[in-house]
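# Need coordinates for the below:
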Amino acid sequence: MFSTFLSSSEVCLASILILLVHSTLATTLGGNNKINVKDPRIQEILEWTESFIDRETNSVNSVKLFSVIDAKKQIVSGVKYDFDLELAHTSCPKISANDSKNCGFDHSLPHVACKIQVYDQPWTKTRKVLKFSCSDSPTVEPFMKKFETFEKRHKKEYSPEERKRRFAIFKENMLKIAELQKNEQGTAKYGPTKFADLSEEEFKKQFLGFRPDLKSSSPLWPVADVADIEIPEAFDWRDHDAVTPVKNQGFCGSCWAFSVTGNVEGQWAIKRGKLIELSEQELVDCDTLDQGCNGGLMENAYKSLAKLGGLESEAGYPYDGRGESCKFNKTAVRASVTGGFVLPKNETLMAQWLVRNGPISIGINANAMQFYFGGVSHPWKALCSAGSLDHGVLIVGYGVHSVSHPWKALCSAGSLDHGVLIVGYGVHSVSHPWKALCSAGSLDHGVLIVGYGVHKTKFLHRELPYWIVKNSWGRGWGEKVGYLSKNFLLDYRRKRPIHGYYLVYRGDGTCGVDQEASSATVM
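Below is the predicted model of the structure:
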């Protein structure tokens, strides 16, 4: 009865206060307690603190926050915050009118380590600095320790000169990782994966390969008709024997071929009732519309396969990750391909098509994938542009996972968002980088969507929808043991590892997931 006298905003505020009381009681009363730096209130105080430090430093260029080393608060007559911060110089002069958020870091200058104590009394609108000291941050030593750990974990061996070069690249990548993590909107975790010693150019050349520049000036295939059906909250083609194990493209830009074979494997299994591992090497060697290890396009591959007649099995034409002369044997075809079609650039329609028809090949911006450990990825679009798709993947499903949002969004609905093959959907942690960090205008990787799902937050029960994406970098990449909690490592419903998969936010075109979706047709 009582709730009927409250407005929706009052109910929302009451819920927040209850959560805050619950959180406060779980800490030491009156003591110095650790705080969640992703809390919107703390984020606002950190922005104020960053501005204060920037004004007080003697540097020519502005500095901005790079990482929060430690953060605590103590309840007094107000709140006293103690921050240990690492700041980095930017490329923008202090006299510039540029917003610091638009200024990139200048890594040629040393970082700044600051200890600062801030007093805040919200009801009197009082905020001031009580203590403040800064010095150059010794960044090389912690980077070296991380690099040594990276070398041991991935069994890296370099000559002395090569090690210097790889360490320099590693440091640059660690700064990128920090930027991705700082701006992550989902639950994704980023860190030094096996690719952390590669430059951006090396990574793109060796492990991506989606080539929009190879697209025909006129459409090759029609747009699919999508039935307007009700879809379940989660769906995954792995549950229906339509997805083969995760494969590894190696040092060859053949992601597009893996996306295509994953799609055809799924289509053939659904239509014929038999799941067969098909040959990527056939496409690398025999598809004359694409460029083998130098990249390709899924839509072109469907045309080549229709001309060839189909795909041989993986066992009959095994993968070796090198472009060689074509050895195609038409009598050995195990899955006949007749053509293809493209899907509408609409994620609701993509999910409806997936549930009815099978996994989907897509192009995606892989900017966030190089350093992805697990969780639901939702980068800023500027870091993962949908206009720069560079990787072909396969979406095998979709889902919803829990996520933290700013206070102002606590009472509002969330939003949704790689080039992959979609085969299903489910419930798990998801990557949701800021769109500025994952632009839909820069697709560079081909993958496979195999499903989708939805994750729900523990307290406020907010929903984070995601796609389940099958990648082609082996089982040693992606969601894996050693980096995340058990809930991140196993699909909640199936209780199985999901090594080699990428979970990406669904619903707002994150990383261009909806820009280049397609499928082959089989006979």
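# When you work out contacts or count neighbours from here on, use the C-alpha atoms and nothing else.
Noted.
# So what touches stretch 332-346?
With contacts defined as C-alpha atoms under 8 Å, 6 or more residues apart in numbering, stretch 332-346 is touched by 221-224, 264-265, 268, 276, 278, 299, 302-303, 305-306, 309-313, 316, 350, 514-523.
# Just the buried ones out of these, please.
221, 264-265, 268, 276, 278, 299, 302-303, 305-306, 309-313, 316, 350, 514-522 (16 or more other C-alpha atoms under 10 Å).
# So which of those belong to helices?
Counting by DSSP state H, the buried ones among the contacts of stretch 332-346 place 264-265, 268, 299, 302-303, 305-306, 350 in helices.
# Which one of the residues you listed is nearest to Val76?
Nearest to Val76 out of these is Met350 (C-alpha to C-alpha; 53.2 Å).
# who touches that closest one in this structure?
Counted by C-alpha under 8 Å, 6+ apart, Met350 has contacts 343-344, 514.
# Save those as TSV, and put in distance to Val337 too.
Converted to TSV, the contacts of Met350 look like this (distance: C-alpha to C-alpha, whole Å):
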residue	distance to Val337
Leu343	18
Pro344	21
Asp514	24
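# now, which of the residues you listed sits nearest Asp285?
Nearest member of these to Asp285, counting by C-alpha to C-alpha, is Leu343, at 27.2 Å.
# Would you state the helices of the stretch 251-400 of the chain in chain order?
Assigned by DSSP state H, counting those that start in this stretch, the stretch 251-400 of the chain shows helices spanning 255-272, 280-286, 298-308, 347-357.
# Now do the third one against helix 255-272, angle only.
Regarding helix 298-308 and helix 255-272, their directions subtend 60 degrees when assessed with axes from the mean of the first three to the mean of the last three C-alpha atoms, to 10 degrees.
# Alongside the first, I'd like the structure of this one:
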Amino acid sequence: MKLRWASLMLLCCCCLGLEVPWTWLRSHQREAAALRESINRHRYLNSFSYENSTAFYGINQFSYLFPEEFKAMYLGSKPAWSPRYPAAGQTLIPNVSLPLRFDWRDKHVVNQVRNQKMCGGCWAFSVVGAIESACAIQGKPLNFLSVQQVIDCSYNNYGCSGGSPLGALSWLNETQVKLVEDAEYPFKAENGLCRYFSRSKFGVSIKDYSAYDFSDQEDEMAKALLNFGPLVVIVDAVSWQDYLGGIIQHHCSSGEANHAVLITGFDKTGNTPYWIVRNSWGNSWGIDGYAHVKMGGNVCGIADSVSVVFV
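This next block holds a predicted model:
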């Protein structure tokens, strides 16, 4: 539809003898080229006939971006800059029986999907989402907390230019900063000056956090989810640019962690068990803002860097 309007506008200008601005023409030519490349990429991604493969790819809000543009704008999570917790520092995970399906959304402790827009702040959205849910699990109100506060004030990260969830958790833990509500410090999709609040100001601070590598232990990862709440994870999401739905099992090919998301649950009732993953690209992306990623096999590196937060 966007390109049809662009073509119609160009035709009208030509018919009326109006000069078409070169920058406008070049911009829409670039979008058309990116869309053509997207369509070819979708055909390739959808051409594989793996057993039980259900993921499908197609036109979405990112189809007018070249892959390098998409990666620069939306994949802003960096690998952990601080060392992983040693085994001695990790919170022990109680042994529990795993149900076939579990989702913290069913407990009404997960906020609606948010949209990071053209800000590479996924690292902050994932951490703040985990803190919101941790508070609600303890019986406190499910409030939207300020992502912008983390973007502006987490001095060991780079705001909308990228960051590490572990870096944000380390900063929150060391400083005991209280996160205020989003309405008081709203998201503006760009870096800003850090606003400071008095210690007496209402807000949420964390008590601790723990980080794990569950690359060969996804059942243990599921137990951590049940015991502690939604999990902050870093994934390889390059191919997620084109994702429309189904269970992601393949196509994670960049070989690097580049996007932070929040796991809210899992489902083992079908032929292919999967993680339920909340993204921060708005609810028009994927499955109402969520992705389903196969459990087992560390698909997209989903189990490599997993964090939990305690409030």
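# Tell me which residue of structure 2 lines up with Ser361 of structure 1.
Alignment note: Ser361 of structure 1 maps to Val232 in structure 2; criterion TM-score structural alignment.
# Please name the residues that touch that match.
So Val232 of structure 2 contacts 126-127, 130, 165, 260-263, 306-308 (C-alpha under 8 Å, 6+ apart).
# Can you flag the buried ones in those residues?
Buried members of those, counted by 16+ other C-alpha under 10 Å: 126-127, 130, 165, 260-263, 306-308.
# Wasn't Gln181 of structure 1 part of a strand?
No: residue state for Gln181 of structure 1 (DSSP: H, G, I helix; E, B strand; the rest coil) corresponds to helix; a strand is not indicated.
# Determine which of the helices of the stretch 251-400 of structure 1 approaches Tyr466 of structure 1 most closely.
With C-alpha to C-alpha as the criterion, Tyr466 of structure 1 lies closest to helix 347-357 of the helices of the stretch 251-400 of structure 1, at 10.6 Å.
# Okay, buried residues for that closest one please.
For helix 347-357 of structure 1, burial by neighbour count (16+ other C-alpha under 10 Å) applies to 347, 349-355, 357.
# post-alignment, it versus structure 2, mean distance?
Aligned to structure 2 and superposed, helix 347-357 of structure 1 gives a mean residue distance of 1.0 Å (mean C-alpha distance after the TM-score superposition for structure 1).
# Quick one: distance of that helix to the chain centre.
21 Å (C-alpha atoms, centre = their mean, to the nearest Å).
# likewise stretch 198-212 of structure 1?
Centroid separation between stretch 198-212 of structure 1 and its chain, computed with C-alpha atoms, centre = their mean, is 16 Å.
# corresponding residues in structure 1 for stretch 122-131 of structure 2?
Aligned by TM-score structural alignment, stretch 122-131 of structure 2 corresponds to residues 255-264 of structure 1.
# swap in stretch 28-37 of structure 2?
The counterpart of stretch 28-37 of structure 2 in structure 1, counting by TM-score structural alignment, spans residues 163-172.
# where's that stretch relative to the chain centroid, distance-wise?
Here stretch 163-172 of structure 1 is found 23 Å from its chain centre; the criterion is C-alpha atoms, centre = their mean.
# next one: stretch 146-160 of structure 1
When C-alpha coordinates are averaged (C-alpha atoms, centre = their mean), stretch 146-160 of structure 1 and its chain have centres 25 Å apart.
# Can you give the contact residues for it?
Stretch 146-160 of structure 1 has contacts (C-alpha under 8 Å, 6+ apart) with 167, 170, 192, 194.
# from these, which ones fall inside helices?
Using DSSP H, those in helices are 167, 170.
# Most widely separated two among the contacts of stretch 146-160 of structure 1?
The largest separation in the contacts of stretch 146-160 of structure 1, counting by C-alpha to C-alpha, is between Phe167 and Lys194 at 13.5 Å.
# For Gly446 of structure 1, give me its contacts.
Contact analysis of Gly446 of structure 1 by C-alpha under 8 Å, 6+ apart lists 208-210, 255-256, 258-259, 298, 361-364, 390-394, 419-421.
# Quick check: buried residues in stretch 144-161 of structure 2?
144-154, 157-161.
# ditto for stretch 506-514 of structure 1
506-514.
# which part of structure 2 lines up with that stretch?
Residue span in structure 2 matched to stretch 506-514 of structure 1, by TM-score structural alignment: 295-303.
# and the gap between the counterpart of Pro165 of structure 2 in structure 1 and Ser51 of structure 1?
Alignment note (TM-score structural alignment): Pro165 of structure 2 maps to Met298 of structure 1. Distance from Met298 of structure 1 to Ser51 of structure 1, counting by C-alpha to C-alpha, to the nearest Å: 48 Å.
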